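Asker: here you go, sequence then predicted model.
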Amino acid sequence: MALLQADKLHPFWGRKYPEYTASYTNEALSVSLMAAHEPKVTSETINRIRELSGSRINTTVDHITLPMLTDLLGAIMHPQQLQLIAVPHLVSGCVTLMASIQPSALEYEYGYVCFCILVISLNACIMKHVGCLDQTIALMNNAAASQRLTTFWGASSCLIYQKSRGKQQIIPSELLDASMLGQLLKLLHRDEKLFFTVLKRTNSLGLSGLMFVLFTHLLRTEDHYRSRDDHFKEVIRPYSRIFWRYFIITPDSEAEEAALFDLHTRVTLYSRLYYDKPVDVEDSINLVQALNDRLNSPRPVSALIVPAMLRFVAPLVVPGCENLIPATIKRCIQILWDFLAVGYDPAYARQSVLNFLLYLRDMLMALKPPQFNDQPWIWEVVDHIINGDVLDLALRVFSTASSSNYDRSDMGGTEGQLFSATIEAYIAISELVPSRELMLRFFYAGCLGAWSKCYFYFRISGTENTFRDTFSTAYSLNWGCGEIVAGVMSILMGSKWDGFAWNALIWYIAA
């Protein structure tokens, strides 16, 4: 046991991941706020780190020890000390310290403490530049010791959310050093898997300020590269991957989530979240589990955020995380139905359901086994699709489109894509299970009988004058709904659909 502990304790960098993370949760950091710290020692450590600003790689950092860094971190969480660290060169010096650690900046406690100091300093710099640092310090002084750090992150994320789209430059120019931010981005992206798990375990840092600064770096460096592909590989892709990882595990803060979602709408324009290398199974499991934790957290989850998180996670789903996927699908369906129940913007609803169906398709295709052997997770998925009335969900939002929006010949529009995505999602489901067993599952649940009635209602109402759209009978929304139902029924029943349809028609006319 002693040997094991020795292996995990570096003589200079301290404890290794994951041992060190327990000391940097919100609860653990709140305790350090109670301790007294010597201002002179704090200033000396800050000055030593500042002197490293702009240093070359492999600079000697032995004169800055882990105890000095932990003392500094404890000190700067006291409100009265924040003015001392609102210095851009401290951020740059922390990047140099993080770069000195091998094999990864967050592998040891030393690197994580540097990262904490960096993030707090960066946010303090932005607050000071905008002129609200004193106000934040006052708010922290009035808060209980256990809430001071939360108050700081809340003030920071509110500032980012409110000011980031304005004309005022809220980032000090010294923080936008391209070399320093480029190095930091590489350090975080080099081991994005560890970046994700460390943040999830500690859950005590608000990174909206850092993400905004790095996004600004992304925009400012666009013209520095000869080709867009180079810029994408060097800046956009690394940034996108660390951004989305943090987005999934955003701390329990409405302000932080609002700032991240607002930033996400801009990041999305640049991101291409495909993966050109094999996905690590452990990483895939961690991501899906984190997504499930977020979807099931006490904090309400917006139906607009769900597709944003699925967009990142779905391409990373690989065999090995099958048992987690049913819970993901079940919760996503519940959130979308809740969204429809409380009143919604029809366009947002159509887009949200469309994205869910596309990512549902992608995840099921990624997990499709070579042959069916009655895996429980598959039947769980099928039952969630049945009990969650996914076809009804798609029809509800599809039918909210106006005649001017729906053009059946334009499959590239949202409505056309929703039409295709519904069919493709059920095709993906049908490829997991032998056709007869799947058909019987839906039949005994009462789906096929109910859908056949819907089918003929939509077919007839799509051609009657009272339901006819003004420009063309053939492009009626009701007609389109009928085609969706017919497509799904055909997938589930195959050639049996024709006979079933005729029997249902006779019943419908008789009724």
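Answerer: That came in fine, so what should we check first? Residues are numbered from 1 along each chain as shown.
Asker: alpha carbons only for contacts and neighbour counts from here, please
Answerer: OK.
Asker: now do the helices in the stretch 301-450 of the chain.
Answerer: Counting by DSSP state H, counting those that start in this stretch, the segments of the stretch 301-450 of the chain that form helices are 305-313, 325-341, 346-367, 376-387, 390-398, 414-430, 435-444, 447-461.
Asker: which of the ones you listed sits closest to residue 289?
Answerer: Set against residue 289 and scored by CA to CA, the helices of the stretch 301-450 of the chain come closest in helix 325-341, at 8.7 Å.
Asker: what helix or strand does the nearest residue to residue 245 once chain neighbours are set aside sit in?
Answerer: Spatial nearest neighbour of residue 245, chain neighbours left out: residue 196 (5.9 Å); criterion: CA to CA, 6 or more residues apart in numbering. According to DSSP states H and E, residue 196 maps onto helix 192-202.
Asker: tell me the buried residues in that helix?
Answerer: Burial within helix 192-202, assessed by neighbour count using 16 or more other CA atoms under 10 Å, is assigned to 192, 193, 194, 195, 196, 197, 198, 199, 200, 202.
Asker: take a look at this one as well, against the first:
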Amino acid sequence: MTDYDRVHPQWGRPLEQYVQAWDINSLQTKPGWGSHTESEIRHRARIAISEICSLGGKNRSEYNRKTFVELGYPELVDGCLTLIKIVRTSDKATPFRYEYGYLCFRIISISLGVCLLHRAKLFDAAIDRMRAESASQAKMLTIFSEEIAQLFFTLLSIDEGIDRSDWMLGLRDVNRQFGPSQLPFTLIHEHMQLLSLLFSDQKDFSRALFSAYCPGVSAVIYLLWRCVKLCHDGIFDNQEPDLVSMFCHIYNRYCLVAPTCDEPILVLIYQPNSHWWAEPHQSSVDYEDEREKIILYNRRMASTGIGWLSRPSVFLIPAILQFLLLGLCDGVEDLLPRLFGLTIDRLWMARTNNEIPEDEVFKVCLSTVIFMNAALDHLTEKSYSNQSVMTKIIDTLVHHDIVDFTIQTLFLYKCPPSPSEELDNCFANGSIRMFEAASKLIPEEIFRLKFKATTPDLRKYICQVFDQLQMDGGHAAGLRRFDIMTNCILGIGYALGMEEDLDNVTGNFGFCIYARCANPYEWAPRQYLCSNCGVMYCSIMCQARDWTQGSMREFHIMSCGNAMSRVERPWMQANTKFGPNISHCSYSAQFWHAEDVLEGGVFEIGWEECMAWLRFGGILAIAKGKFESLGQNIVSLILGHDELRLPEILRSLRESDSREDKVIRYEAEELKKHVGIVRQFGTTAEIRIRRDCEEAEAPCVGSIKRKSKNEEGGGGRSKKLVAIATREKYNDKVASSHRNYPGLRAQNDTTRQNSLCSGTFVIRSTFLSISVGEGKLPSNPKVKRGVVGAVRDLWGGSCVHFSNFGPKWELDEYKIAKAAMLAPDDVRIPVNICSTANKLALQAVPKYADGQPARTVYLWVDEEAFVLGMLPAVSDPKTK
């Protein structure tokens, strides 16, 4: 056992022992003290606090002494600074080597936080939140850290926030409106001594904060940053030449171990002062420390938790990589493959989950490429000879799709607002240099063989670049983007040794982007071309399979389905040279988004999501109406899973004999059958359809006047009955349209005399009524039969079958058959007619696993202009 491993008689336990006593698990339970013991401990603590405050030269006792307030003395910071400087080993300051120095630093951080919350008048609110939410001491300290971090984030996000924070820290008073001057925590040179202490013991600093549970450290980092900034700007005098360098080291160390709540503060500190980190600062303590830094980073990146130490923010990756990879030391090369892989995976995750805006993701990716390139250049310059490690680096780049990552990132980047911001050009050049540096690590033949599988992808990307150029119309911005993307793809291809494979890949033909295409190397005409990103397929089958079966890393889903989910249908028709029917079939499903600011915009979603809305949408609305947001949140959990889940959770809601509860239970059972969970659903549906058909064809109850021979069409009683039924089913506006607009009743005498109306006319009329407003369906069978008879009298026999259509976007062949009182086979004829007329979209659904037959989903995709054009005589009844 070394001297460092023994308990010091004055400074307590060493680092390896005290971190176990101060970890988060040790703070989960309260100690079993009695009231007398706790009172005695609190009394001794107050005496110690008073003595520590006296070290600073003053002793103030205006504050109430209870809980955290006992630490709210500015002199406590100065006193602990005096004590922490005495912890030395071999004439070197090592405050974190023993427990004494760690406790002093912990008191400093908590005391700073308490004082700042007091001065911001937020301390009482923080105490109330601790009492309401905390169940343990660890949770209480977490809330304390979150309140401090939120305070600094607010100050940095508002005007005059920096000046106000300086006033709260007692550094300077530039604005009298903040209040009277605040008492400084200590002299300015004492703050610089604290920074020097942390820098001299930076290795143990990061180890202690990673292993122990230390709240409120963001207050210390923020205080040091403001002091260094003021000294750097010449406001304060300071003789230390390496002040900025020392702060950068402490900042980088804390980024490795910072909790989630402090990450936004660190990002706001880094961004406006990024030039401080422009030059690499040598911070190597020893060989073991260099390895520990990268190991800490890898452990944080591989973390799957969401607690105190989870995955670091994407915004912190550039600062951390700059700290780790610039000036790389010997002996850490074997850790680089895992570092590269975890970093690329984290960036993939940020892009697929849309964690941050696209332009910010691009900046982070640009910095990542630059620092990874620096690490690869370092291996080449020092002639690193371990072929096993370098082969692992190349395998990691291939396994984590580095080629797709770089090119897709460049594809997704939008044009810069000004020519001076050439980030895309810098990213393209940096990517090419990175691949060139990687090609020098292993023999050329092996390197080309490992990336050989990416050749088809590069050829497809080149084709997409030409397609986007045609879509842009040859504008200057489009030509610039074309040059940058072409140079990037060709440069990467040449670095990978694919010169011959990339020749002559342009023209009127392209390659199918679907990874599992049966003929991926055969050229196909550009018939199925996405209007938004230029992705090309050889057939509709490859389109559908790529969209429904591809992962979030696939280029088309990444570009159109995630980061840029909105496309314009006219572009698709103009660039593919196909009619509207094939344009509709080019995506899984499309529906009109009435609130979209872009005319002609549509969303595209997978058929699984479509079926999920059909399956759970009704019961979600019922649960919201019955149980408000509580029931909606519970039921919405069902929609958040990829696999089908039975809605047993509905049974945990409050039960009663009300009608709403019966509807919820009935809908739950019906929706189970709807997706094929119960095999008897087909039989039940057929029986119900047959029963509805028989009921509809039965003689109507009551006298309904048959068709009149006057020119206006229909008798007065029939028209009134239709208006009443329409008002009950929809609203007053629809009833008014049926009454006032003669085009909805009949076009001429020939149309009225003809008992069979065209399917297109019927669907248009029905879609018009549905688009104006939605209402409850008539529940009385007598009223239903009356409506059927009246509609037959006015419109003919065919119109009867479509008078009870459900709301738009919720149609399939079984629902239409039930509403129209027809057999499913008879429904397909008018629906196909309407599809040919470009009034709805059809989507084939594959067979279910239990052998249920394939079905078809019908989705309305009509334009709003068409709906408004069909109602020239409709006006708001209230305005009449």
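Answerer: Received, thanks. As the structure is a prediction and not an experimental result, all values here were calculated from the model.
Asker: mind checking the TM-score on these two?
Answerer: Once superposed, chain against chain, the TM-score is 0.82 (TM-score structural alignment, normalised by the length of the first structure); 470 aligned residues with a CA RMSD of 3.1 Å.
Asker: ok, back up a step: and the helices of the stretch 301-450 of the first structure: which comes nearest residue 405 of the first structure?
Answerer: Residue 405 of the first structure lies closest to helix 414-430 among the helices of the stretch 301-450 of the first structure, at 7.6 Å (CA to CA).
Asker: what's the mean deviation for the closest one versus the second structure?
Answerer: Superposed on the second structure, helix 414-430 of the first structure shows a mean distance of 1.0 Å to its aligned residues (mean CA distance after the TM-score superposition for the first structure).
Asker: show me what that helix is packed against.
Answerer: For helix 414-430 of the first structure, the elements it packs on are helix 346-367, helix 390-398, helix 477-493, judged by 3 or more CA pairs under 8 Å, 6 or more residues apart in numbering; DSSP states H and E.
Asker: export these to JSON lines and tack on mean neighbour count?
Answerer: Output for these, formatted as JSON lines (neighbours: other CA atoms under 10 Å):
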{"stretch": "helix 346-367", "mean neighbour count": "21"}
{"stretch": "helix 390-398", "mean neighbour count": "20"}
{"stretch": "helix 477-493", "mean neighbour count": "22"}
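Asker: save the buried residues of helix 192-202 of the first structure as JSON lines, and put in distance to residue 460 of the first structure too.
Answerer: JSON lines is the format used below for the buried residues of helix 192-202 of the first structure (distance: CA to CA, whole Å):
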{"residue": "192", "distance to residue 460 of the first structure": "55"}
{"residue": "193", "distance to residue 460 of the first structure": "54"}
{"residue": "194", "distance to residue 460 of the first structure": "57"}
{"residue": "195", "distance to residue 460 of the first structure": "56"}
{"residue": "196", "distance to residue 460 of the first structure": "53"}
{"residue": "197", "distance to residue 460 of the first structure": "55"}
{"residue": "198", "distance to residue 460 of the first structure": "58"}
{"residue": "199", "distance to residue 460 of the first structure": "56"}
{"residue": "200", "distance to residue 460 of the first structure": "53"}
{"residue": "202", "distance to residue 460 of the first structure": "58"}
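Asker: tell me how far residue 177 of the first structure lies from residue 165 of the first structure.
Answerer: Going from residue 177 of the first structure to residue 165 of the first structure by CA to CA, to the nearest Å gives 21 Å.
Asker: still on that earlier bit, to which residue of the second structure is the residue nearest to residue 245 of the first structure aligned?
Answerer: In the second structure, the residue matched to residue 196 of the first structure (TM-score structural alignment) is residue 206.
Asker: can you give me every residue that contacts its match?
Answerer: By CA atoms under 8 Å, 6 or more residues apart in numbering, the contact set of residue 206 of the second structure is 253, 254, 256, 257.
Asker: between these, which sits nearest residue 329 of the second structure?
Answerer: Once CA to CA is applied, the member of the contacts of residue 206 of the second structure that ends up nearest residue 329 of the second structure is residue 253, at 16.5 Å.
Asker: what is the burial count for the aligned partner of that closest one in the first structure?
Answerer: In the first structure, the residue matched to residue 253 of the second structure (TM-score structural alignment) is residue 245. Other residues near residue 245 of the first structure number 23, with proximity taken as other CA atoms under 10 Å.
Asker: then residue 372 of the first structure?
Answerer: Counted with other CA under 10 Å, residues neighbouring residue 372 of the first structure total 12.
Asker: shouldn't it be in contact with residue 430?
Answerer: No. Counting by CA atoms under 8 Å, residue 372 of the first structure does not reach residue 430; the two are 11.3 Å apart.
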